[in-house]
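Engineer: Would you be able to build a 3D model of this:
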Amino acid sequence: MALWTMILRKMANNKWLQLNLWFGLTVCVALFSSMPLYSEAILQRTLLKELQLLQSQSAIYPGFVRVSSTVSSSKMDKETYEAIARADRFVQTIPDRAGLEALSFYQQRFTQKMKVYGADASEQEKQSQKTAGSFKSLSDMEKRVRLIDGRMPVDRMDGVFEALVTQKFLFATKRGLGEELVAESPEEDRQRFRVVPVGVIETDPAADPYLPYLTTEAEDGFIIPFEQFEREFTKGGKARLTDLEWRFALNYEQLSVDNIDQFIKANADIRRYFRGRLGVEDVNVPAIETIASYQGKQAKLDVMMLSLYSPVMLMLAFYLYMAANLIIERQKTEISVLRSRGASRLQIMTAYTLESVLLGLSALAAGPFLGVSFTKVLGASSGFLEFVQRSALEVSLTSSAYKVAAIAVCAAIMLILIPAFLATRVSIVGHKQQMARLTRMSFWHKTGLDVILVSLAVYLLYNFNKRQEDLKRLALDSDALQLDPLLFLMPALFALGGGLLVLRVYPWFIRIIYWAGRRWWSPALYNTLVQISRSSGQYLTIKVFLIMTVATGLFSANAARTINDNMESKIQYGVGADIALTTRWESDAPPPLLPGSPQQSQTDQGFAETRRIQYTEPPFQPFQELEGVEAVAQVFKKEEVRFSAGGSGTSGKTMLYGIDTMDFGKTAWMKNGLLEYPINSYLNLMAPNPKAVLISRSLANAAKIKPGNPIRVSWDGLDQVQFTVFGIIDYWPSWNPLPAGEAKDGKAAEPHLIVGHLGTIQNRLAVEPYEVWLKLKDDVSSQLVYDQLAERKVQVTSLRDAKQELILSKNDPFRLAINGVMTLGFVISMLISFFGFLLFWVLTLSGRTLQYGVLRAMGIPFPQIIGMLVSEQVFTSGAAVIIGVLIGNLISEMFVPLFELSFSTTERVPPFEITYQLSDYMQLYSIVGIMLTIGLLILGYRLSRIRIAQALKLGEE
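Structural biologist: Prediction:
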């Protein structure tokens, strides 16, 4: 009990220090717990959104499951009946297997097709009648169909089947309701069944919004009561069953990321069970591909978030260590006295361990709830320090979040106990010696940790760049590179090592300033320079802390901005304009024939080779009249076009673009810096000459062509047409210049491009379908264009919308994680930096109360005391901020290219480029400036409260 009393009293005496330490622990817990919370919440939201998109695009409920099987048995014997019964029982377990509630269910059975004719039909009518239908059963028939005429059938025992039919089938039988029909089996026994249609039905969507029964799927047949079908056919065997079908509508909104594996396993179990058991199976789960794409995605997202959080975690670890070290520094005298009076190191460490456990448990109680708030911030970010009104993430605390939080608390407790463990090794004499040796070299510099960290970061960066070059050279996908999460920790390690390396020589820089102007410095500045040069180790912690804050903040800003800009540029470049679409062209092409048909070989050898397909160009004016469209361009694209160079005689295949230079220049999107000159300069160059073309640099190098040389172009069934090369280009809107295959020599083959006038190509070669590119006016939605195209009945065959693709890209879980973690990491870094700044300087001022009291007693006015404080801040905190900016820019140049791995190797067009934005720097400088200003005001206020007499009395004691 005495130990607990001592611990509680010690914590009460240092409540502000303990509060800072608790704050760091709580933020640490919140940060770690937010990782599993975010990955689960964001993947859950995107999964549901993709399933909803699937429903809107294909008009199929995402929870739809259809299982059908043929019945291969030729007789309905007991063995077949028992197999069907077992299949029924298995189907009933599907919702439990998938872990989802069944919102709706029905099943159908089908007999073999039978010849149908009227009971009063003559022999001639029987022979001419071609109508065929089967007996069908539908569970819950009364609730699923809409009766438009007649009544519902009843189960009769006199050998006559009452049935429901569709209007189309009733017309085919040439009979009316109530008139008896005969269904004649095709089997050898020619068994006949008497059927009376008593009702006409149609689909009733309102009967079941999740799983409507569609009468249009199987219109030819008699629907009889399910129980009657089971008695007469399934058990009775009066006719052979050919098909069985079960349909479910599962509640897909209950599908969570955690039970994706269960759903996929259920799908595999269904397919495995029905494979060959009754006959040929057909399992249709439309959402399985979408759901399967999320398998393992959470683990990858967790690894990426851990990698992205690494700099912030290092900052938190540094903060916790600094706060614990400052607390121990104030208590070293007490610890050394306890040691001199016989207390063992174990007893002292036990007291500090219990104290840390109390703080850790309180942080564990509050941290996960703060982690929920962090998760919501992550979900609302759309860019670095940019937030949008997006629907809030549905976040709930889970056991995995508490497990991660508990691990983080344990690791943090071990970290903050290190200073206490080191302090218990020092006796009271050693403690006094250490207090007198403030100029001693720090542990960081003694061990050469700064050089080690910088060397390690540079070495890993070198290996990474080397592997990147191999990927580009071999045109491999980025998945071929096993991404090491430590690569994302490297910027923080380099910032720490680089900061320590600069601070190794920084005291010498202060001494040079001191020696250079020691005759002219004012007393305040003179005292500051002496204080900093003689006690450089005292300021090392806060300077390293500020350097890491500013450097990682700049890295986060530049990394997030670079990723966002490059992804948006990739999408806009790939589309070429705001919207790119193709429409249906009329042609004289023959209809497609089934493979193996007698006419197929004739077509392959004759028609396609002797006569070209003639197309009729649809009117272009409707596109020019669209409201909200700023510019429209016709862009003809043709692959596998043959070329031959005039002088070198080189020939090969290339991509051919045909454009109208004026319209193309107004419509196309092109990133600055990709071409040697602005794109409009190239368009103006080729505009006056209809035979002018631009060629890609790959084509120029392969064929040894220069501007002014002729080049001939043609494709199947056309004569060659000569053009003149006017320019060489490296990129062109929507054209990918990166290798996309393997050449014979093992190297990736580079694609080629020729850009010419559309009018010349159409006049001298052929008129073939082209794309229509649209540039929309500012603040015009794509939906406005879609509505106008539908209103004008324009038959669009393909469409790419850059705006919609950008929206989908911004909602990608991995991109949301990058933007959210970068923003959250920066905010947390600034927050803990502010608290660390105040904590350090308040304790420093408290320790130098006697010094400031003596200075005031000597007659130095209070403004000069404030000047000393400001100049001390400039040479410590201000210098650390400047060093942090320089290191932040350096690590951005070195490590931001790591994020190029998020793009596929063949899709890195335009080239990955580091993006800097002045607003990000202004935000950083503003936040740091406000932090330092507030800190100085608080320090100045505390300094003004120092009483000289009290300080001198304290010194006498």
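Engineer: can we go C-alpha only for contacts and neighbour counts from here?
Structural biologist: Fine.
Engineer: ok, longest strand in the protein?
Structural biologist: Ranked by residue count, the top strand of the chain under DSSP state E comes out as strand 629-645.
Engineer: List the buried residues in it.
Structural biologist: Residues 629-637, 641-645 are the ones in strand 629-645 that count as buried (16 or more other CA atoms under 10 Å).
Engineer: Using TSV, please lay out these together with distance to R345.
Structural biologist: Rendered in TSV, the data for the buried residues of strand 629-645 read as follows (distance: CA to CA, whole Å):
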residue	distance to R345
V629	79
E630	79
A631	80
V632	81
A633	81
Q634	83
V635	80
F636	82
K637	80
V641	83
R642	85
F643	85
S644	87
A645	86
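Engineer: What segments of the stretch 1-150 of the chain are strands?
Structural biologist: Chain-ordered strands for the stretch 1-150 of the chain, with DSSP state E, counting those that start in this stretch as the definition, fall at 64-70, 102-111, 114-118, 132-138, 145-150.
Engineer: Check which helices and strands the fourth one sits against.
Structural biologist: Judged by 3 or more CA pairs under 8 Å, 6 or more residues apart in numbering; DSSP states H and E, the packing partners of strand 132-138 are strand 102-111, strand 114-118, strand 221-224, helix 226-229.
Engineer: just so I know, which of those lies nearest P737?
Structural biologist: Between P737 and those, the shortest gap by CA to CA is with strand 102-111, which sits at 50.5 Å.
Engineer: helices and strands around the closest one, which ones?
Structural biologist: For strand 102-111, the contact count by 3+ CA pairs under 8 Å, 6+ apart identifies strand 132-138, strand 241-250 as packing neighbours.
Engineer: how far does the longest one sit from the chain's center?
Structural biologist: Centre-to-centre, strand 241-250 and its host chain are 37 Å apart (CA atoms, centre = their mean, to the nearest Å).
Engineer: Leaving out sequence neighbours, find the closest residue to the residue nearest the centre of the chain.
Structural biologist: Against the mean C-alpha coordinate of the chain, by CA atoms, centre = their mean, the closest residue is F814 at 2.7 Å. Counting by CA to CA, 6 or more residues apart in numbering, the nearest residue to F814 once its immediate chain neighbours are dropped is L301, at 6.7 Å.
Engineer: Looks to me like that neighbour is in a helix.
Structural biologist: Yes - L301 forms part of a helix when assessed by DSSP: H, G, I helix; E, B strand; the rest coil.
Engineer: Here is the second sequence; please produce its structure so I can put it next to the first one:
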Amino acid sequence: MALFLMILRKMVKNRWLELSLLVGLIISVALASSMPIYTHAILQRMLIKDLEVLQTNSQQYPGHSYNSAYVMGESGDQLLEETDDFMAEQSQQFGLPILLSTITRSTLNFELTPSDPSKVDPKVNRAAELTAMSELEKHIRIVDGVMPSKEPVDGVYEAWVFPELLTQLKIVLGNELTIADKDLKQNIRIKPVAVIDRSDYADLYWTNNMGDLRSKFFVPFALFEKDFTKNKMFPNTFSYWDYILDYHQLKLEGIEAYTSTHERITGYLSSHFNTYMVKNPAITTLKLYGEKEKKLRIMLWSLNVPISILLAFYLFMVANLITERQKTEIAVLRSRGASRTQILLGYVLEGILLGGVALLVGPLIGLQLTKILGASNGFLAFVQRAAMEVKLNKEAYQYALIAVTASVCMTLIPAVLATRATIVSHKQTMARKNKLSFVHKMFLDVVLLAVSIYLLQSFNRRMNDLVSLGLDSMDMKVDPLLFVVPALFIFAMGLFLLRIYPWVIQLFYLIGRKWWPPYLYSTLLQVGRSTTQYQFIMLFIIMTLATGLFSASAARTMNKNIEEKIRYKNGADIVLQTKWDNDAPPPESGPSGIQSEASSASQPVVKKRVQYTEPPFLPFTQLAGVESAARVFNKKDAYFALGKETKKTAFMGIDTDEFGQTAWLRDHLLDHHFYEYLNLLAADSKAVLISKSIAEETGAKVGDVVHLGWNDVEGATCVVYGIIDYWPSWNPNPILTAGTKTGSSSDTTKQSKVDAPKLVIGHLSYIQNNMAVEPYDVWLKLKPDMTSQALYEELELKHIPLTSVMDTKQMLVLSKNDPFQLAVNGVMTLGFLIAIGISFIGFLLYWVLSLSGRILQFGVLRAMGISFAQLIGMLIAEQLLTSGAAVLIGMITGNMASRLFVPLFQLTFDSSSQVPPFQVSFDPNDQLHLYVIVTVMIGAGLLLLGTMLSRIKIHQAVKLGED
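Structural biologist: Sure, this is the predicted structure:
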């Protein structure tokens, strides 16, 4: 108890330091606990979105569990009863609300004969089945007739029918039919008494039960069960069990229960029935989620590596400051007989107290951080997106416990080192503050820098192979080293520059030693002789700013490259394909196909080229909100002939002026501006531009006359006017294709070869006049305030028929909602904000403690006649030489890390489709934010230190020194 009280008193005495340490612990725990919360939340959102897309694309309800079996034999009624109970029990095991459950019984198709041939034409072949659906009465409306009786009327079974059956069987209500079959124990008479229809066409009850309505007599379910199922009137029947589940309530935790239930149902039906069917549209989607969760979890951890290292360094720095203030006390305790274990026990209890508070508060803050991650629409950009479903779970507390344990252990390292010192060694250390740190003595900075550069070269080699060979990097796992190495480089580079920095101070001191004023002379000596003292805060600021810059650049680069990839691939804001009239014959089938095949044997058939009629283009240019429109003709299977050499190529026909106003292309991709190539092309109707791949393979050059065309077209002569590397919507990256290679053995082994894509750009008018008129795409550039929905409404209003639409804006929205993109933006934004926050706290904490430890020195200087203004000048100079230098080094290191390592993020994408090339992006606003924050930080520090200095009284300072 005495030890506990002593610890509490010590914590109260150092309350600001302890509070700063607690803040670091809480942030560490919050960050760690936010990862499983965010992973769960984003996968939960993605799960429901994927199921909704599945419903839209396949027109199948994802929450539908459809099960059927063919029941044979005398014991079928008992087996059906057991199966009904099993299905009812298993439907509860899905873990979802059951919106509807339906049991359907059905017989085989039987031939029907009129009971009264005088009322029904007996010559018509009729066949149908008897069907019963549970709770059918609640989901239909009677169009004509009356409700069927629940018991046979004079031996006749009354039934509901849909109108299609009356038409198919050519009967009317009230016509009685008889089922006579040798397999039946007796003849069955059936009479339709009511025509029905669905009461609600959107009712999920009819999800999978709208088969062939032309051959179904619906009888009351209870009657069917009593007379047909239990009495075995029909030896063989079909049974269906349908469950409509509310898939919007499906949770990630329930996926295993859902899939297990599906497997149990499948296993039961396969073991009890020879013929059965189990369908559940959601199962395929659910089975992919394990891999998605694994990849997202690795990516989140990887993205958080730099900020985690920064937090660890912050905790170590604060713990070291606390220990530094208590080293004399520790040395005294050691000299008076206290063991290292006893001293460390006090620090352990202190860490447990602070860690316990962090463990209670941290996960709650992590919950709020997750909401920030979910609202991010880009780096430092937030939108009012639908809130993610976030909640604390067991895994979040497990991560929090690991984080708090690791953090507390980190804070104990300085205490462990401090307990080694005696009072003598402590005084010796204080007298030798100018000695090199352990890291610099062992040249760890040089070693770490060499390792990070080696890993950088390794990543660069891998990336070059991916791009040059056209490999798909999506098959690769996310490599955590891709995020660890930049943090290692920042740390090593910061240490390396701090090794050089004292020499810079010495040089600066020597250059002006005869002219420096006293206060600057004193500051240069103070900083130059105590570089080890300032290394912690300088390295901390360097890492903070460099990590912030790297995070900003990485996020901006990934966002911008994804956006540019979509814009380049599409070529314009909207790409439309309209319907073209043509004279193509209808597809041959049936007897006509046989006839034409027979005739082709007797005489050859000349295939006629299809003639197209070009629809009006003017309406597209007159659409409200459209800034410009262009016609773009694409032919993928054209040919390029130069002399005797012919190459397969893609062919694009454009109107140069309209194309230049509409298409999108990033600057500096071509040797000259995009418009210059269009102006070059516009000079001659026969002019074409060719890709560099064509020039390299055929030797074509500017001025060559070439021949262009495609199958069924005579082709035309053109002149090469330019050679291009990139063009809107064209991917120049090599494509990996399968080839064969025969070795010395008889076996033929497959290998891969690289096929470089080729492109020729020409005039659309020249193509139409000299080759053929064929369908082209319409490219639209929208005005900034125009929305896609408004454009669609305008197209519908003007009755413009479309066959396909490619909307760049909608694709950009989808990319921003991608879980991996959300993770990048959210985590990078959070890391940037945390880095700036702890940097501000650490900066103020260090300088306040530093000043409080130098009160005697400042008091003596004031007593010697140094004015208050000169003291302030000393502080400003000291800040510039330490914090200012650290800021400059941090900016340099952050920019270097960004330029060296951000291009490696291309490894996480498909390099073959990454066009335009990956480019590192810097947003001036991010650096401006950093400059403002640094200015505010240093300004606040100077203001605080100046205020503290102004309150120093000389006699108190001198008295303090005497004590």
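Engineer: Quick TM-score on the pair, please.
Structural biologist: Overlay of the two chains. TM-score (TM-score structural alignment, normalised by the length of the first structure): 0.95; 949 aligned residues with a CA RMSD of 2.5 Å.
Engineer: thinking again about what came up before, map the residue nearest to F814 of the first structure onto the second structure.
Structural biologist: Matched by TM-score structural alignment, L301 of the first structure corresponds to L296 in the second structure.
Engineer: Hmm, F820 and its match touching each other?
Structural biologist: Yes - applying CA atoms under 8 Å, one finds L296 of the second structure in contact with F820, separated by 6.7 Å.
Engineer: what is in contact with those two at once?
Structural biologist: Between them, L296 of the second structure and F820 have no joint contacts when contacts are counted by CA atoms under 8 Å, 6 or more residues apart in numbering.
Engineer: circling back: state the number of residues packed around the match of L301 of the first structure.
Structural biologist: A total of 21 residues lie near L296 of the second structure under the criterion other CA atoms under 10 Å.
Engineer: Could you measure from it over to T284 of the second structure?
Structural biologist: 19 Å (CA to CA, to the nearest Å).
Engineer: Likewise for E676 of the second structure?
Structural biologist: Look at E676 of the second structure and T284 of the second structure: by CA to CA, they are 51 Å apart.
Engineer: before we move on, back to that, so of the helices and strands packed on strand 132-138 of the first structure, which one's packed in deepest?
Structural biologist: Among these, judged by mean count of other CA atoms under 10 Å, the one packed with the most neighbours on average is strand 221-224 (a mean of 25).
Engineer: what's it packed up against?
Structural biologist: Taking 3+ CA pairs under 8 Å, 6+ apart as contact, the helices and strands that strand 221-224 of the first structure lies on are strand 132-138, strand 160-166.
Engineer: how far is it from where the chain is centred?
Structural biologist: Distance, stretch centre to chain centre, for strand 221-224 of the first structure: 50 Å (CA atoms, centre = their mean).
Engineer: The second structure: matching residues for that one?
Structural biologist: Taking TM-score structural alignment, strand 221-224 of the first structure hits residues 216-219 over in the second structure.
Engineer: Contacts for the matching stretch, please.
Structural biologist: Outside stretch 216-219 of the second structure, the residues within contact range by CA under 8 Å, 6+ apart are 128-133, 148, 157-161, 165, 192.
Engineer: Tell me where the longest helix sits in the second structure.
Structural biologist: Criterion DSSP state H: the longest helix present in the second structure is helix 15-58.
Engineer: quick one: that helix to the first structure mean distance?
Structural biologist: In this overlay with the first structure, the average offset of helix 15-58 of the second structure from its partner residues is 1.6 Å by mean CA distance after the TM-score superposition for the first structure.
Engineer: any chance of the helices and strands packed on strand 221-224 of the first structure in TSV, plus mean neighbour count?
Structural biologist: Written out in TSV, the entries for these read as follows (neighbours: other CA atoms under 10 Å):
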stretch	mean neighbour count
strand 132-138	22
strand 160-166	23
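Engineer: Indicate which one of these is closest to T876 of the first structure.
Structural biologist: Distances from T876 of the first structure to each of these were compared using CA to CA; the shortest belongs to strand 132-138, at 82.7 Å.
Engineer: tally of neighbours for the counterpart of S850 of the second structure in the first structure?
Structural biologist: Residue-level alignment of S850 of the second structure against the first structure, with TM-score structural alignment as criterion, gives T844. Burial of T844 of the first structure, expressed as a neighbour count using other CA under 10 Å, amounts to 14.
Engineer: For T844 of the first structure, which three-state class applies?
Structural biologist: Using three-state DSSP, the secondary structure recorded for T844 of the first structure is helix.
Engineer: closest to Q468 of the first structure out of the helices and strands packed on strand 132-138 of the first structure?
Structural biologist: When these are compared (using CA to CA), the closest one is strand 102-111, at 49.4 Å.
Engineer: Relative to the second structure, what is the average displacement of the closest one?
Structural biologist: For strand 102-111 of the first structure, the mean deviation from the second structure after alignment is 1.8 Å (mean CA distance after the TM-score superposition for the first structure).
Engineer: what span of the second structure lines up against that strand?
Structural biologist: Going by TM-score structural alignment: strand 102-111 of the first structure matches residues 98-107.
Engineer: For that stretch, which outside residues touch it?
Structural biologist: Taking contacts as CA under 8 Å, 6+ apart, the residues outside stretch 98-107 of the second structure that touch it are 91-92, 129-135, 204-205, 224, 234, 236-246.
Engineer: 6 Å instead, please
Structural biologist: For stretch 98-107 of the second structure, the external contacting residues (CA atoms under 6 Å, 6 or more residues apart in numbering) are 129-134, 237-245.
Engineer: That's all I had, so thanks and see you.
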